[in-house]
Each structure stands twice: as structure tokens, then as C-alpha cells.
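Novice: Structure of the sequence below:
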Amino acid sequence: MSEQVQNHPAHAVPPWAVRVVRQPGPRPLFERAETAVPVGAKLAALAVAVAGAVVVPVDRPGIGWVLALLIAAAVLLTRTRLSGTREGNARRWRQAGWALLATALLAVGALRAAEWLFVLCGLAAAVVASLAVVGKRTVHGTTYDALAVPLEAFRAVPWLLRRSPRPGRQQGRVLGAVLLSGLVLVVFLPLLISADPRFAQFVGDLVPEVRPSSAVRTALVFGVGFAAMAAVFLISADPLPERENRRTTVGDRLSWTSLLGTLSVLFTAYVGVQATALFGGTDYVLRTDGLTSADYARGGFWQLCACTVLTLGILAAALRWAPKATSADRAVLRALLGALTVLSLVVVLSALSRMWTYQQAYGFTVLRLLVEVCEIWLGVVFVLIGATLGTLRANWLPRAAIATAALALLGLAAANPEAAIATANLDRAAQGKPLDVRYLSRFSADVAPVVAARRPDAACLLRPIADDAWPAWNLSRSQAREIVRSQAPCE
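Specialist: Next up, the predicted model:
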């Protein structure tokens, strides 16, 4: 591969980095970058890693997670401003939208105490933040774009640790300012700590207690933060080529028409024959001889989910590879895709109806709620596919599906899922149905207001919650502590 080094303003390369211009076409994922490493980038990555190690509560949701992301964003914006980077308005707004979505997902940790919910939001935030860094679609596709930061970290860390060129005047000033700030802390902080016990306690709360287990977690957060920022700087300095909009055709007209047509006929027959069963719900179950709620709902829900996922894959493949050369091709494809989209939405509604029937009969759980939310998201993706029928171009569809998934998680967090499940199960108990108290007692502090208002034995169901250090502060846990302290002790 022949290369030459020169400036390349088309990709908005920061002036502190030397852009490597390559021949067109994709390059290997882990090819070593040849861009110069500025001192400021090293200091910025080090500052973010240290801040993350201090403020991130690894073992629980807390406000420190979103603070770490905000610190990283502020450092990155400062580096961009100092380097004079210019990007197109459309790309800048798109990246800002992804960044705000990632921030909102991590902010769930400051509101909800359910760890399973925060794990899902944290994983989604990592994907969304990677899309914010990459910007436009690259030649490696959406899967790479969603994992670009962890993938590029393997070559970014050695790149960032390379010997830097001689610092320029501005970079020397930054380095000098950092050294002076450190000197001030070393000299004055011990004096102020010894002068006032309240200030000493304040500083002690800021600095985490050093234990073997906490030291390992702190080192892990530091390493992950440094690697992530190294990848961000590398992607900014040496962006991958963007994907061109090209139409690709796989298979002939007859193959795709027969595949989509057969599936449409099959779904039409199923919906027609099972019209009553699809939406009969509990009343239908009770009127049908030999059919219980469990047989009806549990026996058909997962099969319908499998049909939904498989159909979604077929529709996505058809949008990508089905022939569209002539107006007849496009007309047939629109008709078949439109019919399948509508029929698939009917199947989605059927699956949701079955799960609702099952939950009313046997209670509400986190897993059943997550499956319902996932099925609703699949329905939204089918609606997005329907929106592509006009142009038959689905280049935006993968990222739109990721964005809707992230928004679905935010909606789930806003609904306080554990509190909603607890409320529904307590309502069932008020109707004389059994209540799994043991399952309810395993919920997080999110359910404290509901349980305290509905159960006289709330003190037995809500376990005492220890005070959090400030990086692990969480609204639900803070409210639950006050509720537990105000309740009569458990007998």
C-alpha cells in the first residue's frame, strides 16, 4: 500500500495531527497509525482516566458514571477547540445528538437503583458513544462503528504511548500549567487538611478508601478510561474512510419474489385463521375447552417472537440486496415488503397480547417485562422499515434502530420498571391472588415508595441501605433510606 503524508482538510483532521492519506478502499482494522502524538492528548487521556478512577462507583449505579462521561466530553471539546477543528454542521449536530443520548443513558444510574437496568443502559451508552465519536458510517459497517472505541483501543494505546514530538509553545504552556497545579495541591492541601477537621472530612469523602479490592477496581477503571480516550483521539486524528452509498444486488428477481411472496401468503393465512385467538386474550382462553392460560400464552409467545426476528432479518436483507433496477422490480418489492411489514406488526401485537394474558394469570416479572419491551422495539423497527418503502434506501436504518433501542431503555427507566412490577403484583394480591414476597424483597430501592405505601410490613421487605459515598449517590437509594428510617422496625 503506497502512502504519502500530507494535510487533508476534507475529514476535518485536527492541525495537531498529521493525516495519512491512503489509496481508496478499506484498510485493516488494526493497522498502526502514523499520525504524530501530541503531548496535550496524552495529558487529556491521563486526566480523564484519573477522574474516572475517582468518581466511578464500579459496584453500583451512581451519579459518578455520568460525571465521568461529562468530564471526558468536556476534555474532548477543549482539545477540539484548542486545535481549531472544523466539521460540517450536519455531522456536528448528529454527533451531539448521539452524545446527549449516551449521557442520558448513563444518567439513569443517578436516578434508578436497579442494577440490571443500569447494566443495560451502560452497554447501550457505550454503543451510542462510539457512534458519536465515529460520526458518519465507515467502510467497515455499522457493527464496527458501534464498537469502534473498544476495537480501536488496541492500536490506540500503543499509539498514544509513543514518544511525542517536541512540544510546541502552546503544549508547553499546558504542561507547565498542569505541573504548577500539582505543586499547589502537594504544598497547600496537607496544610489545609491539618488546619480544619471538617475540611479534612470533606477531602476524605472525596478520596476513596484504599483496599485491595477497591485498588483493583480503581486500576481497572483507570485503564479502561485511558484506553477509551486514546481510541477517541486516534479516531479523530486518523478517521477511517466513509462508506459510499452503493446499491448491491444478490440473487435474481424470481428468488426474492418467491421468498417474500411465500412468507406473505403464509402470514396472511395464519392471521386469517387465528384472528380470534390472536386477540381473544383471557376471555378467549377461559371460553376454550382444554386450553389454559399457560398453554395459550407460554406455548405461543416464543414461537411468535422467533417469527418476528426471522422476518425482520429477511426484510432487512431484501432492502439491501433485492433487485431494484427497473420500476417493475421496485413496485413488486414495495408491495411485498409493505404487506410483510403490516402482517409482522399484527404478529407483534399477537405476541404482546399473549404475554399480557400470561402475566395477568401468573404475575409480573422483570424478564417478562423486558421481553415485552423488546417486542415493542421490534414493532418500531418494522415501522421504520415501512418508512423506507418510498425510496427503498435503508442506509439510515441500522443507526435508527440503535437509537430507538436506546430511547426504549430510557422510556423503561422513566417508567421505573421495578416499581411498576411491584404495583401490578400488589394489585393482584389485593384481588386475592398469590404474592411472591420473596421475589419482591429482592428488588432494589426503586420499589421503596410503592412498598411503604401498600404494605404494613414494609420494614421487613425493605432492607436497610448503607450510606453512599458521593460518587455513588443515587436518588432511589437516598429516598429509600429515608423511608426505611421512618418505618417501624421489623418484628
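Novice: all contacts plus neighbour counts: C-alpha atoms, from now on.
Specialist: Will do.
Novice: Give me the distance between Phe199 and Asp205.
Specialist: In this structure, Phe199 and Asp205 are 10 Å apart, going by Cα to Cα, to the nearest Å.
Novice: make that Thr248, sorry
Specialist: Separation of Thr248 from Asp205 (Cα to Cα) stands at 59 Å.
Novice: returning to that earlier point: overlap in contacts of Phe199 and Asp205?
Specialist: Common neighbours of Phe199 and Asp205 are not found (criterion: Cα atoms under 8 Å, 6 or more residues apart in numbering).
Novice: And stretch 270-283, what's buried?
Specialist: Under the neighbour-count criterion of 16 or more other Cα atoms under 10 Å, stretch 270-283 has 271, 277-282 buried.
Novice: element containing Phe154?
Specialist: Using DSSP states H and E, Phe154 falls within helix 148-160.
Novice: by contact count, what packs against that helix?
Specialist: Here helix 148-160 touches helix 115-134, helix 212-237, going by 3 or more Cα pairs under 8 Å, 6 or more residues apart in numbering; DSSP states H and E.
Novice: quick one: which of these is nearest Glu87?
Specialist: Nearest of the helices and strands packed on helix 148-160 to Glu87, taken as Cα to Cα: helix 212-237 at 11.2 Å.
Novice: next up, for comparison:
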Amino acid sequence: MTVYEKLKQEQDSLLEKEGSMKMDQNLTVSYEEQKAQWQERKKQQQKENAGIFKKLAPASLIYALIYTVCIYKNMTGAAVLLWVVATIGYICYIVKTVKERKVFKTTIIFAVYMLILAVSTFTTGNEWIIWMNYCWIFAFTVCFLIRNMADENEWNFWDYLCGGVNAVFGAIGSIARPFGDGNDFARLREKKENGKAREILIGIAVAIPVVLLIGGLLMSADLVFSNMIAKVFEGIRIPANLAGICFMLCFGFISSYCGVRYTAYRKDRQDREVKILTETTAMFTVSVLVAVLYVIFCGIQIIYLFGGGGELPAGVTYAEYARQGFFQLLVVCILNLGAVLTMEHFFQRNRAVDAVLTVISVCTIIMTASSGWRMILYIRAYQLTFLRVVVLVALAVITLLMAGTICYIWNRRFPLFQYGMAVVCVSYVLFAFAHVDAGIAAYDLAQIENGNTAGDYSYLSCLSTDAAPVIAEYLKEHPDKSYYGDGIYNWKWEYMQENDRMNQPVTLRTFNLSYLRAKRIFSEK
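Specialist: Below you'll find the model as predicted:
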């Protein structure tokens, strides 16, 4: 190898080393830049989380306190009205804080309905009605929140359904948010104040269980030490309900914070694009086959209903016929409504399909009438109960919904969603305020007086305080009929025991109109 070649080789080697060093420097700079950018984004996210916590935490804590004071061991009292008012005010505050505007006027109906249900809750003693009231209040709270957090545009059934389900499960998935946001808030506040409040709080939180554990072990190890500790804490009375109160307080804070946090600060909002399908052959085929099946079934129902004398085949009881017919029909109605809403969203309008859907809807109404008539026959034979009243109300609502569906099929401008909401809400409000138990008691007692052997005093003794006026009047007129079962069972005493809550002390918080009325009625006797 010549001298020139050696020099050339050394020069190439030096150039390679210089290039490698430059690449390493570039990589180092690139990594440092990425790390700095990541740290900056993290700081910005922490500031954002801290700001959100500062906005939501105080309001959520106040709301949780009101919720605990009103609802703790008091699901039937007048304080539920204050809780609902606090819920509405809390959502209005969140909308004002986050969206910087007032709630939509179109959503005020949700708040009004919640207040009406709250009034119904402390004016009835029926636990089923009270439980359903709370379910409706929760559903309309979610609707009130998600609708006001969205843009001002038209919403339909699918928007509320998908938005509500998403909000509920999203809130459950955000259960760690209050702690993460609170931690970011404490970190930033600590940096500003240059204090050690966070470390002190952590130390206290860790010390409490450690001290309790070690103290318990030492007390069990030495009797003298145990007696000394017992004397120290002898004058301190810890409320027996402290654990329950703390749980409700934490539940109220976390649930409200998570629900609002997820709904108000979602970053993945996007408008749904509905894809309209022009090919309807498959759907039309399915609809025709279903319609033919319905027509055959309804033909049999009509022939049997009007030609069979209202009697059931051998081996079939009224209870089996009514129960099975109702639940099967309810599923069919839901499927029909779902089919119409699906056709609206995903298929172009087609006259042939509309005609088939009309046939299906008419058949559903016929089946509803048949089921209603059978339920009436069943009630005549086996008396009236709360669940049987629910069946009749549900059948009436189904009929009205299917009538609206037919109108919508032939007139797409018909407000089916608003109509359906009005039908369901008005029907339920009338049902909730009707004091159904009083009507049940009046009907069953009248049937017993008419000699119906299916009368059941044991069921009457399980009715709520809503039935107190009717039962008290009956016992006043028939004092000798307070016993049944050959004089063994006193159904008046059983009724009083079943509704012993009416004898509890009445306060402004626990006031229940139905309990108070029943207490006064039986106190006068």
C-alpha cells in the first residue's frame, strides 16, 4: 500500500468518525427536544386538570353535602325535593361555568319533570313508585346534562340513547379523575406557596391506619394499656351512622364530579355521519315475512277473541296467558319501534316498505287489544294487584306509541320522538300521582263483598299507606272482618306492621304526605 493510499484511508476514517459524532449529537438534541416538549405538555395538562378541579370540586362537594343531608336514610321524605333542586342548580352552574351560557330553553322540560317526580315521591307510600321515580329522575338528570353540554341542534331518540349510555359508562371510567385532578391541583398550589402541605397530608393519611393497627396490637397485648386508652376515649361518642354518612358523601362527590368531568370536558366529540342505504331489498323481504306472520297471528287472535267466548283452552291458566302475552308483546313492540327508527336513520324512504311497516304496526295494536282484554278477564277472576295495573298502563302506552308510529311512517315530519316522550312522561306522571293502591283496595274489597272467593286479605295487608283511607273506611263499616283464616290472622294488624314507618317522628326532612295521612286516619279510629 502506497503512502497516498494510507493517507486516503486515514482521511476517510476521520470523516466517518466526524459523521458519526454529528449523528449522535443530532440524536441527543432530538431526544432532549422531545423530552422537553413532553414535559411541557405534561405541565400544560397538569395546569388544565388543576383548573378543572378548582372549578368543579367546590360545587361537587356542596352538592354531595346536600345530597347526603337530604337522602341519607330518607328516600321517601320531602327533602328529595331540595335534592332535585340542588341537582338542577348544580347542572346550571356547570353549564354557566364551562359553556359560559345558560341552559337551553328546550331542556327546561327535563327540570320541570324532575321536580314533579320529586313531589310525587313524598306524596306516596308505594315503594315501587318511589323506586321508579328515582330511576326517572336519574335518567332525566343525564339527559339534562348531556343535552346542555352539546351544541344547539335537533336531537332524536338515538342521540339521547347513545349520549346517555356513553355518559354513564364514561363517568364510571373516569372514577380516578377526582384524585388525579386533585393531585395536580395540590402540586401546583404547593409550588406557588412553597409549602409542604401535600407531604403533611400524605403523612397523616399513612399514619392513621398505622397508628390504629399498632395501637390495636398493643391494646390486645397489655390489659393496663388497653384500659388506659379506653378511659382516654371514654367521653368521645362516634356516631353509629358515621360510616354510612361518609360513604354517601364520597359517593355524591365522586359520582357528580366524574359525570360532569367526563361530559363537560370530552375531547373526542365529533358529529355522527349517518350513512343512508339506498338498497332496501333485504329489509323489505324481512318486513314482508314478519308482516305475514303477524297477520296470521292476529287473524287467530281475532277469531279466538270473538268466537271463543273469552274462555282459554284446557290446561292454560289466566296467569300464564296474561304474563306470557304481555312480555312477548312488549318485546314485539320494542322491535317494531326499533325497526321504524332504524329505517329512518339508515334507509331511504320506500312506499312498499312503509306499507309493510304499517301492517306490522296495526297488527301490534290488535295484539295489544287482545292482551288487554285477556288481562281484564284475568283481573275479574283473580282480583287486582299493582303489577296487573302496571300491565294495563303499559299496554295503553304501547297502543299510543304504535299509533304515533303509524303517523310517522306516512308523514316523516311528525315529531315521533317528542310525541313518544310526551306519551310516556304524561302517562307515568298520572300513574305516579293516582295512588294506585287505594284503587286496588277499593276494587278487591268490593269483589270480596260480592262473594268473589279469590279475594286475598293477606295481599291487602301488604299495600302501602296510599290505601289507608279505603282500608280504614272498610274496617269502620265492617269491624268484624279484620280477621281472616278462621279468625287466626288479623290483617289490620299486619297492615299496620307493614307500614310502621307512618309512626316514625315527622320532621321537615322526613315529611311524607301519605304516611302522615295514614297516621291521622288510624289515630282517629
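Novice: one step back: buried ones in the helix holding Phe154 of structure 1?
Specialist: Buried residues in helix 148-160 of structure 1, counted by 16+ other Cα under 10 Å: 148-157, 159-160.
Novice: Tabulate those (TSV), appending distance to Ser327 of structure 1.
Specialist: As requested, those are arranged in TSV below (distance: Cα to Cα, whole Å):
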residue	distance to Ser327 of structure 1
Ala148	38
Val149	42
Pro150	43
Leu151	42
Glu152	43
Ala153	46
Phe154	47
Arg155	47
Ala156	48
Val157	51
Trp159	51
Leu160	52
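Novice: Kindly indicate which of those lies nearest Val346 of structure 1.
Specialist: Closest approach between the buried residues of helix 148-160 of structure 1 and Val346 of structure 1, by Cα to Cα: Ala148, at 36.3 Å.
Novice: ok, and the closest non-adjacent residue to the closest one?
Specialist: Residue nearest to Ala148 of structure 1 in three dimensions, not counting chain neighbours: Ser130, with 5.9 Å by Cα to Cα, 6 or more residues apart in numbering.
Novice: What separation is there between the residue mapped onto Phe386 of structure 2 from structure 1 and Ala325 of structure 1?
Specialist: Matched by TM-score structural alignment, Phe386 of structure 2 corresponds to Val366 in structure 1. Applying Cα to Cα, the value for Val366 of structure 1 to Ala325 of structure 1 is 47 Å.
Novice: Ok, Val437 of structure 1 next?
Specialist: As for Val437 of structure 1, its distance to Ala325 of structure 1 is 62 Å (criterion: Cα to Cα).
Novice: try Ser476 of structure 1
Specialist: The value you get for Ser476 of structure 1 to Ala325 of structure 1, if Cα to Cα is used, is 57 Å.
Novice: Which of the helices and strands packed on helix 148-160 of structure 1 sits closest to Gly290 of structure 1?
Specialist: helix 115-134 (37.9 Å).
Novice: which secondary structure elements does the closest one contact?
Specialist: When contacts are defined as 3+ Cα pairs under 8 Å, 6+ apart, helix 115-134 of structure 1 packs onto helix 89-107, helix 141-146, helix 148-160, helix 212-237, helix 397-414.
Novice: Can you give the distance of that helix from its chain's centre?
Specialist: Counting by Cα atoms, centre = their mean, to the nearest Å, helix 115-134 of structure 1 is centred 3 Å from the centre of its parent chain.
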